[in-house]
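Q: Predicted model, plus sequence, below.
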Amino acid sequence: MIALQLPSVPMPDAVVVLIASQIPERVLRAEMDATFESADICRYRPLVSDEDRSDREEALARLAGLNKTLAQYSPKLVVRGAR
């Protein structure tokens, strides 16, 4: 079987605005916050210090809470943290 690699096509801003207008505000805010939390989790090194470990666990807990909001709207919106 041949797998085709299709080039990614940028989405026009008007389409993004139209899609975002159909999603509730709390879900959009949760998606943005979850994306930031996911990036924040990458900064911590849990094996280096106890402070980093506790900060990482707090960030994971916040991400889990935000993901509950996202999953209620659509399970496909769940943001995964770094492993």
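A: Received, thanks.
Q: Please make it C-alpha for all contacts and neighbour counts, starting now.
A: Will do.
Q: Could you pull up the residues touching Asp40?
A: Shown in contact with Asp40 (Cα atoms under 8 Å, 6 or more residues apart in numbering): Ala59.
Q: ok, it to Ser54 distance?
A: Asp40 sits 13 Å away from Ser54, going by Cα to Cα, to the nearest Å.
Q: Equivalent analysis for Ser21, please.
A: Taking Cα to Cα as the measure, Ser21 falls 37 Å from Ser54.
Q: what do you get for Ala3?
A: The value you get for Ala3 to Ser54, if Cα to Cα is used, is 43 Å.
Q: One more to weigh against that first structure:
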Amino acid sequence: MITLQLPKVPIPNAVAELILDTVPEPVCQAMADAEGAQRELRSYRPLASTEDRADREDVLARLARANKVLAQFDPRLIVGGAA
């Protein structure tokens, strides 16, 4: 089977705002929470101190809660965590 590799095209801000206007507010908030949690996960080392592990678990829990809301709206919106 042949698949086409289409280049990613940036979306203009005005178009992105129109798209976000159609998304319910809780889903927009969950998107922001999930992206923030994903960025924050990159700063933690998995085998660091006990406090770092606890903080990392808290961030993973926030990501899971946000992903639950996103999955209810559209499963393609789920944000992956850092390995």
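A: That came in fine, so what should we check first? Note that this is a predicted model, so its numbers are computed, not measured.
Q: Would you pull the TM-score for this pair?
A: Here the superposed chains carry a TM-score of 0.89, computed using TM-score structural alignment, normalised by the length of the first structure; 83 aligned residues with a Cα RMSD of 1.5 Å.
Q: Show me which of Ala3 and Ser54 of the first structure is the more surrounded one.
A: Neighbours were counted for Ala3 of the first structure and for Ser54 using other Cα atoms under 10 Å; Ser54 has more, 13 against 5.
Q: which residue in the second structure lines up with the more buried one?
A: In the second structure, the residue matched to Ser54 of the first structure (TM-score structural alignment) is Ala54.
Q: mind listing what Val48 of the first structure touches?
A: Not one residue lies near Val48 of the first structure by Cα under 8 Å, 6+ apart.
Q: so what secondary structure elements neighbour the lengthiest helix in the first structure?
A: Criterion DSSP state H: the longest helix present in the first structure is helix 50-73. Helix 50-73 of the first structure sits against helix 25-43, with contacts defined as 3 or more Cα pairs under 8 Å, 6 or more residues apart in numbering; DSSP states H and E.
Q: Check the mean deviation of the helix it packs on from the second structure.
A: Taken over the aligned residues, the distance from helix 25-43 of the first structure to the second structure averages 0.6 Å (mean Cα distance after the TM-score superposition for the first structure).
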